[in-house]
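*Asks:* Dropping a prediction and its sequence here:
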Amino acid sequence: MTVTLKEVAARAGVSRSAVSRTFTEGASVSAKTRQKVEEAAEELGYRPSLIARSLATNRTKLIGLVANNFRNPVFLEVFDLFTQTLQRRGFRPLLVNLSTETDSEKSLEMLRQYRVDGIIIATSTLPPTFPNAFRKAGVPVIHAFGKIHTSSGVSIVGIDNRHCGEMAAQTLFDRGYRNIALLAGPQSATSTQDRLEGFLKRTSELGIEPVDVRFASEYSYASGKEAMATLLDERTVEALFCGDDLICMGAMDAAREYGLSIPEEIGFLGFNDMNMASWSAYDLTTIRQPVRDIILSSVELVVAMIEGSEEGNKNLLFPCSITERSSLKPLP
């Protein structure tokens, strides 16, 4: 049977409030009382109730991770880093899948029912109404992988996607490709919009024009393969920049089925540098997004906001880099 706080108080010869203070972080209790309570708790096998503690402190130690792209393996890395970092800081994760949810107020109400202390939104495909709704409700919120808006009061941790688009165009150009195309992620994603803008800006500066720009319906292997098969039926292309590694892998397999060899007849540049990108079947040259830095910084920032040591919005952008493999021709 579960040992109660009352039983520990009786065994230690102290009040129930003394037992409660002993197991409440930061509460005042004398060293003598603490020793008596801890000894009694050990003898009885008592473990304090986290639910009861949250009611007393008005803190649940829960942080919600909100995402809507759970089928992409990159999210496994995100979730692993998120949970490990939280647990080291004494917090617990609450995973929220918004893959079919579009109502920010409904989502906010669900999270408030769990009384989360803070929220990390880990996606670029949710509309700005989501983080803004949480902020207006007074819940500390960080938007990881988001787009910086000068009018937003929400902290953003991510990358400069426009620069990544420019980097992609320059990378293909430097390897001698001229008939290039962009196979981006969902058109509604802010990251897609920014990478497209940067890609078109740099190609214009280089004096070339992409032969095609297409958008995958989602960040998935199947959508990449489907979009690529259609493109190859309509266009002749030397190389593609794909807005996600998984999309790129689908596109690569579509090209192989079309009878093209990689990188001799067609080259591919991905984005993210997920673990699968290094598999020998793909050996994908890709733009590495520092997912680890983004998640660790997001957790540290939201915890600081909860604890009151960080106020106002703070935007952190991390640099990306090229991971060289064999899906593109080497530099001349």
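*Replies:* Now that the structure is in, tell me what you want to look at. Numbers count the residues shown, from 1 in each chain.
*Asks:* contacts and neighbour counts: CA atoms only from here.
*Replies:* Will do.
*Asks:* For the closest residue to D253 other than its chain neighbours, give its distance to G153.
*Replies:* For D253, ignoring the flanking residues on the chain, the nearest one in space by CA to CA, 6 or more residues apart in numbering is K225 at 6.8 Å. K225 sits 38 Å away from G153, going by CA to CA, to the nearest Å.
*Asks:* More neighbours: the two, which one.
*Replies:* Ranked by neighbour count (other CA atoms under 10 Å), K225 and G153 place K225 first, with 22 against 16.
*Asks:* Give the buried residues for the helix or strand hosting the more buried one.
*Replies:* Under the criterion of DSSP states H and E, K225 resides in helix 221-234. Across helix 221-234, burial judged by 16 or more other CA atoms under 10 Å covers 221-229, 231.
*Asks:* Quick check: nearest residue in space to L196, chain neighbours excluded?
*Replies:* That would be G165: by CA to CA, 6+ apart, it lies 6.1 Å from L196.
*Asks:* now that neighbour: how far from A10?
*Replies:* Taking CA to CA, one finds G165 at 67 Å from A10.
*Asks:* How about K32?
*Replies:* Distance from K32 to A10, by CA to CA: 16 Å.
*Asks:* Compare neighbour counts for the two and give me the winner.
*Replies:* A direct count of neighbours by other CA under 10 Å for K32 and A10 places A10 higher, at 14 against 8.
*Asks:* Against which helices or strands is the helix or strand in which that one is found packed?
*Replies:* Element membership of A10, judged by DSSP H and E, is helix 5-12. Packing contacts for helix 5-12, counted by 3 or more CA pairs under 8 Å, 6 or more residues apart in numbering; DSSP states H and E, involve helix 16-22, helix 31-44.
*Asks:* ok, and here's another one to check against it:
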Amino acid sequence: MSEPTNEGKPPTIAEVAARAGVSRAIASRALSAAPRPVSAEKRARVLKAADELNYHPNPLARSLTTKRLDLVAVVVNHIHDLSDLDIFDLLIEAIQRHGKQVILVRVGSVTGVADLLREGVSYHVDAALVFSDFADAATVRRMFRSDLVVMLNGLHDAKSPAVLGGDEGIAEAVSHAAENGVKTAALVTGRPSSLVERVRAEAYRAAFAETGIALVKLVQGDYSYESGYLAAGEIAEAGLPDAIFCTSDAMAMGVLDARRADFPQNRPTRFRLFGFDNLSMTNFDAYPISSIGYDKADYVAQMLRFLETPTRFEPSGGPVVLPTRFFPRLTG
């Protein structure tokens, strides 16, 4: 085996390949985090050689060769949006398993996206996943200089794929409430700037009309626990309805904590409570909130389909809509 001769200089992939007794291409595949074909025996030799030489891959140099950065931007409103956090572990693990890394970009407001562009703070990434309702697909494409932008919220268009939840679970939850004697309801929504939220709110209105439940109070929140807590007080001032529906579990948690006295042992005595997102926290005793959700693993898998094979996207095909279902728990 040949030894490296560039004393004082960082070792190269060619030197690793020479020490391992393999080609440079095989050494590169063995050191890649992506699932690329190479035998276990050769991979072990390459990893051993890299360790002996203290070799570390240079992502920037690799990107100049491959024209790929292996970076995926995840765009969020705020890091405390629980509905996003609940899937991020699944999402980041899946992205890293495919040899890419994540950068998190917080926009915070409608002007936040424009400010990033105006101030010249742009990033070059291979793809962007947009969870922010403040963002629109065209702006995000310009921001990241990438045509592969997958919209999970915000304003999608014909040039970017979108993955959204359906309204089956909403109909199930409202029917469940009606079957249990609910005649009046309040609805706590997120920001109307969100296209997803507007569609979701209309699905609730349609379900209320179908079941004969009167919508007596509409309160706008922002998906956060705090906005749900405040909404509970506003609703109580107008007179508590038979049920409160929230378009996020985080807001429903705020309602529950504001009205704990109405839920001895988490069971409703004055009104029923429903959330949305089916967060993992709703499976624990602290917040056993009846909720609506979809298969999170399937949700992540649909995003990965577009990242792996962008040609799957057909502009005329419309968004991918995942079926939702109702998850009854103590508060409902």
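*Replies:* Arrived safely. Just so we're clear, the structure is a prediction, and the values are computed from it rather than from any experiment.
*Asks:* picking up where we left off before, what's the neighbour count on the residue nearest to L196 of the first structure?
*Replies:* Neighbour tally, G165 of the first structure, other CA under 10 Å: 28.
*Asks:* show me what contacts it?
*Replies:* Residues near G165 of the first structure by CA atoms under 8 Å, 6 or more residues apart in numbering: 194-200, 202.
*Asks:* Make JSON lines out of the residues you listed and add secondary structure, neighbour count and distance to V139 of the first structure.
*Replies:* Shown next, in JSON lines, are the contacts of G165 of the first structure (DSSP: H, G, I helix; E, B strand; the rest coil; neighbours: other CA atoms under 10 Å; distance: CA to CA, whole Å):
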{"residue": "D194", "secondary structure": "helix", "neighbour count": "19", "distance to V139 of the first structure": "28"}
{"residue": "R195", "secondary structure": "helix", "neighbour count": "24", "distance to V139 of the first structure": "30"}
{"residue": "L196", "secondary structure": "helix", "neighbour count": "24", "distance to V139 of the first structure": "33"}
{"residue": "E197", "secondary structure": "helix", "neighbour count": "17", "distance to V139 of the first structure": "33"}
{"residue": "G198", "secondary structure": "helix", "neighbour count": "22", "distance to V139 of the first structure": "33"}
{"residue": "F199", "secondary structure": "helix", "neighbour count": "25", "distance to V139 of the first structure": "36"}
{"residue": "L200", "secondary structure": "helix", "neighbour count": "21", "distance to V139 of the first structure": "38"}
{"residue": "R202", "secondary structure": "helix", "neighbour count": "22", "distance to V139 of the first structure": "39"}
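*Asks:* What is the aligned counterpart of the residue nearest to D253 of the first structure in the second structure?
*Replies:* Using TM-score structural alignment, the partner of K225 of the first structure in the second structure is Y229.
*Asks:* Give the aligned range of stretch 169-187 of the first structure in the second structure.
*Replies:* So stretch 169-187 of the first structure sits over residues 174-192 in the second structure, by TM-score structural alignment.
*Asks:* Ok, stretch 234-244 of the first structure next?
*Replies:* So stretch 234-244 of the first structure sits over residues 238-248 in the second structure, by TM-score structural alignment.
*Asks:* Also stretch 271-287 of the first structure?
*Replies:* Going by TM-score structural alignment, stretch 271-287 of the first structure lines up with residues 276-292 of the second structure.
*Asks:* Pull out the buried residues from that stretch.
*Replies:* Applying 16+ other CA under 10 Å to stretch 276-292 of the second structure flags 276-279, 281-282, 287-292 as buried.
*Asks:* Over to stretch 321-329 of the first structure?
*Replies:* Applying 16+ other CA under 10 Å to stretch 321-329 of the first structure flags 322-329 as buried.
*Asks:* Closest one to I266 of the first structure out of the contacts of G165 of the first structure, please.
*Replies:* Closest to I266 of the first structure out of the contacts of G165 of the first structure is F199 (18.7 Å), distances taken as CA to CA.
*Asks:* re the thing from before, doesn't the residue nearest to L196 of the first structure lie inside a helix?
*Replies:* Yes. Using DSSP: H, G, I helix; E, B strand; the rest coil, the secondary structure at G165 of the first structure is a helix.
*Asks:* For the stretch 51-200 of the second structure, just list every one of the helices.
*Replies:* Counting by DSSP state H, counting those that start in this stretch, the segments of the stretch 51-200 of the second structure that form helices are 59-66, 82-97, 110-118, 137-144, 168-179, 195-211.
*Asks:* go on, the stretch 201-332 of the second structure?
*Replies:* Remark: helices assigned in the stretch 201-332 of the second structure by DSSP H, counting those that start in this stretch are 225-238, 249-258, 296-308.
*Asks:* Just put the ones you listed in JSON lines and tack on distance to G190 of the second structure.
*Replies:* Shown next, in JSON lines, are the helices of the stretch 201-332 of the second structure (distance: least, CA to CA, whole Å):
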{"stretch": "helix 225-238", "distance to G190 of the second structure": "9"}
{"stretch": "helix 249-258", "distance to G190 of the second structure": "9"}
{"stretch": "helix 296-308", "distance to G190 of the second structure": "21"}
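*Asks:* so which of those helices gets nearest T65 of the second structure?
*Replies:* When those are compared by CA to CA, helix 296-308 sits nearest T65 of the second structure, at 19.4 Å.
*Asks:* The closest one versus helix 82-97: what angle between them?
*Replies:* Using axes from the mean of the first three to the mean of the last three CA atoms, to 10 degrees, the interaxial angle of helix 296-308 of the second structure with respect to helix 82-97 works out to 50 degrees.
*Asks:* thinking again about what came up before, looking at the buried residues of stretch 276-292 of the second structure, which are in strands?
*Replies:* 291-292 (DSSP state E).
*Asks:* Out of the buried residues of stretch 276-292 of the second structure, name the two that are farthest from one another.
*Replies:* Pairwise across these, and taking CA to CA, the largest span is found between Y287 and I292, at 14.2 Å.
*Asks:* circling back to that earlier point, using a markdown table, please lay out the buried residues of stretch 276-292 of the second structure together with distance to K183 of the second structure.
*Replies:* Formatted as a markdown table, those follow (distance: CA to CA, whole Å):
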| residue | distance to K183 of the second structure |
| --- | --- |
| F276 | 20 |
| D277 | 24 |
| N278 | 24 |
| L279 | 27 |
| M281 | 28 |
| T282 | 25 |
| Y287 | 24 |
| P288 | 23 |
| I289 | 20 |
| S290 | 18 |
| S291 | 19 |
| I292 | 20 |
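*Asks:* just to revisit the earlier point, nearest to A61 of the second structure, of the helices of the stretch 201-332 of the second structure?
*Replies:* helix 296-308 (22.1 Å).
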